[in-house]
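**Q** Fold the following for me, if possible:
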Amino acid sequence: MTKIITNASKLFFKSMFLLLIALFSAQSAMAALKVRIKDITHFSGLIDNPVVGYGLVVGLAGTGDSNRAKQTVQSVANMLKAFNINVPVDDLNTRNVAAVMLTASLSPYAYEGDKIDVQVSSLGDARSLVGGTLLIAPMKAADNQTYVIAQGAVSVGGYKYDMFGNVVQKNHPTVGLVSNGGIVEKTLDNHLLGIKDGALQLVLNRADFTTASRIADKINSNFGIEIAKARSPAVISIIAPTGNNLIDFISIIERLNITPDDQPVVVVNERTGTIVTGGDVVLDSVSISQGDLQINIQTDYSASQPWLVRQTGDDVKTVVLPHTKIHASEDNASLVSLQSGATIADLISALAKVKASTRDVISVLEALKRSGALHAELIVQ
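**A** Okay, the predicted model is just below:
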């Protein structure tokens, strides 16, 4: 009797343990559906700005631009003139110098004196930028004003050496990085507040009517007053209450959690056979028949040479005769049936059981989309 009670107790506690795990998993799944407003939006006016420049990388071990790169030769001559050194262009050898383009992204929060990374890309016919040093070069934005001054050692992370037609190369040696090589000289003029009504413009990273409405409702319910209004599926206009610190006000909004209502997407790359899908993509009831038809065509050639066996006339010649054999075979079609509400993972698992290839799965997804059984946006790359 005691043994029976003990076994029943163990079974009870085991069942309760599994139930608690299931409840915890369900709660975790519900929590995972909510995201911070900060993760799916950004405020208008605060954007990164690209800056670009032209410069020279010196100190290369004979891997720089040749004299055919006229811009490099002219740039070296102009640089030497700045130091009161006049050398004819025809007398310059630039194999240790490379002309480069400089690119960087200037953060809206960058201030004078901040340092940023600068990417260096060869402009001429240099073979490698390994060991080079970027000379001081201005970097400008679209308004043609200088915002960054760049200079420093170039880090490539690769190499290329060649001798007598033999080449050893690692990675891409004509593009490098000057870490913290750009010094911000001028701050960008960013406007966080709207120009017309003085309101904050909260922009969704992925436009959606329902998500925009939910964000506006969440902000209004949190502050208890109507301060947010969805102007479009991508923009929510927010008027900050008077007397509030703007930074604290924005921080509160960014930490609010909502459930976005984005349309499910299935991304298919036919070149690589890659399929990426979210877990919320569902299918209608569907039956899929997948078969395999193989056709084998084989042709053999033989020569008819009648003059070897008997006397023939002048018009009788050797003829090559083809003999073609055609064989067709078709395997029995594999049938896959899925109930309404099945996910893409269920579909792929079922197709894998009938040994369907990735290409077959992609063709099935395209057919499901055309039939209306796939309730998601299908993006074929």
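**Q** make it CA atoms for all contacts and neighbour counts henceforth
**A** OK.
**Q** Now do the helices in this protein.
**A** Along the chain, counting by DSSP state H, helices occupy 2-32, 37-40, 70-82, 209-223, 246-255, 344-353, 358-371.
**Q** what's the closest of those to D117?
**A** Evaluated over the helices of the chain, closeness to D117 peaks at helix 70-82, with 23.7 Å, by C-alpha to C-alpha.
**Q** List the contacts of the closest residue to S179 other than its chain neighbours.
**A** Among residues not flanking S179 along the chain, D117 sits closest, at 4.7 Å (C-alpha to C-alpha, 6 or more residues apart in numbering). If you count contacts by C-alpha atoms under 8 Å, 6 or more residues apart in numbering, D117 has them with A104, L177, V178, S179, N180, G181, G182.
**Q** Quick one: these as CSV, columns for neighbour count and distance to V354 too.
**A** Converted to CSV, those look like this (neighbours: other C-alpha atoms under 10 Å; distance: C-alpha to C-alpha, whole Å):
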residue, neighbour count, distance to V354
A104, 22, 51
L177, 19, 50
V178, 21, 53
S179, 16, 53
N180, 15, 55
G181, 21, 57
G182, 27, 57
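**Q** In strands, which of those fall?
**A** Taking DSSP state E as the definition of strands, the contacts of D117 contribute A104, L177, V178, S179, N180, G181, G182.
**Q** Pick the one among those residues closest to G341.
**A** Taking those together and measuring to G341 by C-alpha to C-alpha, the closest member is A104, at 47.5 Å.
**Q** pretty sure the closest one contacts V118?
**A** Yes: in this structure, A104 is within contact of V118 by C-alpha atoms under 8 Å, at 5.1 Å.
**Q** Now the common contact residues for those two.
**A** Common neighbours of A104 and V118 (C-alpha under 8 Å, 6+ apart) do not exist.
**Q** Could you pull up the contacting residues of L129?
**A** With the criterion set at C-alpha under 8 Å, 6+ apart, L129 makes contact with V57, L60, T63, G64, A98, S122, V154, V156, P173, T174, V175, G176.
**Q** Could you also give me the structure for this second sequence? I'd like to compare it with the first:
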Amino acid sequence: MTFFSCRPDTERRKVFHLLSFLFLAGFLLIQSFAAHAALVRIKDIADFEGVRTNQLIGYGLVVGLHGTGDKLTNVLFTRETLISMLNRLGVNIRDREIQLQTHDVAAVMVTADLPPFSHGGGRIDVTVSATGDATDLTGGTLLVTPLMAADGEIYAVAQGSLATNAFSARGAAASIVHNIPTNGHIANGAVVEREVPVDLANRKQMHLSLRNPDFTTAGRIAQAINGSLGSNIARVMDPRTIALDLTLRDSIPALSRIGDLMVEPDTLAKVIVDDASGTIVIGNDVRISTVAIAQGNLTIQVTETPMVSQPGPMSNGTTTVVPRTSINVNNGNNAKLGILRNGPALSDLVSGLNAMGVGPRDMISILQAIKADGALQADLEVR
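**A** The predicted structure follows:
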């Protein structure tokens, strides 16, 4: 009897301990996830000195267009470029009185980004943009175009068929254009001819450059590097630059390890406003003091509803149009004075503004007024 009377209590104790364990494990998992949610890799927020892309540019011709190219009588540089290219290919038309009338050729500018550590024979993407009065580059082929860097040296050569991801249709009374048909793209359209040497293996003194300068973030990065690779390796020089001393270490493995270290970047309290589009971006650390806000607008609506007056039967009168105007004025008397209380978090600030029922345009004016009052504890950037 004693054994059977204790068994239910034992089972209940086991279930209770199991549930407690699961609850504690779930709580610790949530806390761990929240603690690491804001961590990012160093290589995602900083760049190593000397590891950068290089911009390339070139001028060329696109052929094979279906009557949508440059008008050679209007765009003289396209005509001269075409004649020069034909001369180099053995077709001499410069000394002859020939009037070129083709509309299937367009002069273009070709741009590309040369990634770091690119080697000869590798391929990169290029962007092709019309420079004359061409209306559509769809279906065209870019002829051999050398791509130069700022030093005047040729680093790649581009050629290939364009893809514009656009279309245009035109009729007698209407036309439609989707995307930009005068701007095209060639995937792997350029071959790298010259390399930009970057010797990291033999470099023992390097700099790490933050994309968003901040003393707190730079300090955290230096602390993470020194804690992982040893003390006195990283030293903060300014909010953007961290000096690395790799004298006693192999550079490549050390840089790879540094790039994968996790840190929590700090951000400035900032509000960015785009007045043209009505876009508002509010940072997570933005704080606002308690203020009272009243937002009211004066709206005047004028409506024209003209009436037609017909003469009476068997009369000599004429039909006339009688103007009829209706004016409605709303001076915003329904606007109320609302209190926007001190928000400890971004969600409270947004909830407070939304609770007042203001739209993005009105919110821009409110934020500017709050900043002028000194209650907005953040930088306000209006674009």
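**Q** TM-score of the superposition?
**A** Scored against TM-score structural alignment, normalised by the length of structure 1, the superposed chains reach a TM-score of 0.81; 354 aligned residues with a C-alpha RMSD of 3.5 Å.
**Q** about what we covered before: just send the ones in strands among the contacts of D117 of structure 1 back as TSV, with distance to Y301 of structure 1 too.
**A** Formatted as TSV, these follow (distance: C-alpha to C-alpha, whole Å):
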residue	distance to Y301 of structure 1
A104	66
L177	63
V178	67
S179	68
N180	71
G181	71
G182	72
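**Q** how about G283 of structure 2, what's its partner in structure 1?
**A** In structure 1, the residue matched to G283 of structure 2 (TM-score structural alignment) is G278.
**Q** list the contacts for that match?
**A** Here G278 of structure 1 is in contact with P264, V265, V266 (criterion: C-alpha under 8 Å, 6+ apart).
**Q** Could you tell me which of the residues you listed count as buried?
**A** When the contacts of G278 of structure 1 are checked for burial by 16 or more other C-alpha atoms under 10 Å, the buried set is V265, V266.
**Q** Show only the entries of the contacts of G278 of structure 1 found in strands.
**A** Mapping the contacts of G278 of structure 1 onto strands (DSSP E) picks out V265, V266.
**Q** And the contacts of G278 of structure 1, which is closest to A22 of structure 1?
**A** Using C-alpha to C-alpha, the contacts of G278 of structure 1 come closest to A22 of structure 1 at P264, 25.7 Å.
**Q** The closest one matches what in structure 2?
**A** Aligned partner of P264 of structure 1 by TM-score structural alignment: A269.
**Q** list the contacts for that match?
**A** By C-alpha under 8 Å, 6+ apart, the contact set of A269 of structure 2 is G283, N284, D285, V286, R287, Q377, A378, D379.
**Q** So which of these is surrounded by the most neighbours?
**A** The most crowded member of the contacts of A269 of structure 2, judged by other C-alpha atoms under 10 Å, is R287 (21 neighbours).
**Q** Let me know whether it touches A345 as I believe.
**A** Yes: with contact defined as C-alpha under 8 Å, R287 of structure 2 and A345 form a contacting pair (7.0 Å).
**Q** Enumerate every residue touching the corresponding residue of structure 1 for A106 of structure 2.
**A** Using TM-score structural alignment as the criterion, A106 of structure 2 maps onto A98 of structure 1. A98 of structure 1 is in contact with L56, V57, V58, L60, G64, D65, T72, S122, L123, G124, A126, L129, counting by C-alpha under 8 Å, 6+ apart.
**Q** thinking G132 of structure 2 is in contact with R79, fair?
**A** No: between G132 of structure 2 and R79 there is no contact under C-alpha under 8 Å: 10.7 Å.
**Q** sorry, back to before: please list only the buried members of the contacts of L129 of structure 1.
**A** Neighbour counting by 16+ other C-alpha under 10 Å classes V57, L60, T63, G64, A98, S122, V154, V156, P173, T174, V175, G176 among the contacts of L129 of structure 1 as buried.
**Q** Just the ones of the residues you listed in strands?
**A** The members of those that map onto strands under DSSP E are V57, A98, S122, V175, G176.
**Q** these two touch, right, the first one and L102?
**A** No: counting by C-alpha under 8 Å, L102 is not a contact partner of V57 of structure 1; they are 10.7 Å apart.
**Q** How much space separates the aligned partner of A375 of structure 2 in structure 1 from L283 of structure 1?
**A** Counting by TM-score structural alignment, A375 of structure 2 corresponds to A373 in structure 1. Plainly put, A373 of structure 1 is 6 Å away from L283 of structure 1 if you go by C-alpha to C-alpha, to the nearest Å.
**Q** So which of these two has more stuff around it?
**A** L283 (22 against 16).
**Q** give me every residue that touches the more buried one.
**A** L283 of structure 1 makes contact with S340, G341, A342, T343, I344, A373, L374, H375, according to C-alpha under 8 Å, 6+ apart.
**Q** neighbours of the second one, just the number please.
**A** Using other C-alpha under 10 Å, G341 of structure 1 is surrounded by 13 other residues.
**Q** ok, the residue nearest to D48 of structure 1 when sequence neighbours are not counted - contacts?
**A** Excluding its sequence neighbours, the residue lying closest to D48 of structure 1 (C-alpha to C-alpha, 6+ apart) is S107, at 4.7 Å. Residues in contact with S107 of structure 1, defined by C-alpha under 8 Å, 6+ apart, are I47, D48, N49.
**Q** Just to confirm, what residue in structure 2 is aligned with S107 of structure 1?
**A** With TM-score structural alignment as the criterion, S107 of structure 1 lines up with P115 in structure 2.
**Q** Kindly provide the distance from that match to V196 of structure 2.
**A** Per C-alpha to C-alpha, P115 of structure 2 is found 9 Å from V196 of structure 2.
**Q** Contacts for stretch 161-174 of structure 2, please.
**A** With contact meaning C-alpha under 8 Å, 6+ apart, stretch 161-174 of structure 2 is reached by 128, 136-142, 175-186.
**Q** What residues of that stretch count as buried?
**A** So for stretch 161-174 of structure 2, counting by 16+ other C-alpha under 10 Å, buried means S161, L162, A163, T164, A166.
**Q** Alignment lookup: the second one to structure 1.
**A** Under the alignment defined by TM-score structural alignment, L162 of structure 2 is paired with V154 of structure 1.
**Q** what's near enough to touch the spatially closest residue to its match that is not a sequence neighbour?
**A** Distances taken as C-alpha to C-alpha, 6+ apart place V178 nearest to V154 of structure 1, at 5.0 Å, with adjacent residues excluded. Listed by C-alpha under 8 Å, 6+ apart, the contact partners of V178 of structure 1 are D117, V118, Q119, V120, Q151, G152, A153, V154, S155.
**Q** now the closest residue to T164 of structure 2 other than its chain neighbours: how far from A276 of structure 2?
**A** By the measure of C-alpha to C-alpha, 6+ apart, the closest residue to T164 of structure 2 outside its immediate chain neighbours is G184, 4.3 Å from it. Separation of G184 of structure 2 from A276 of structure 2 (C-alpha to C-alpha) stands at 28 Å.
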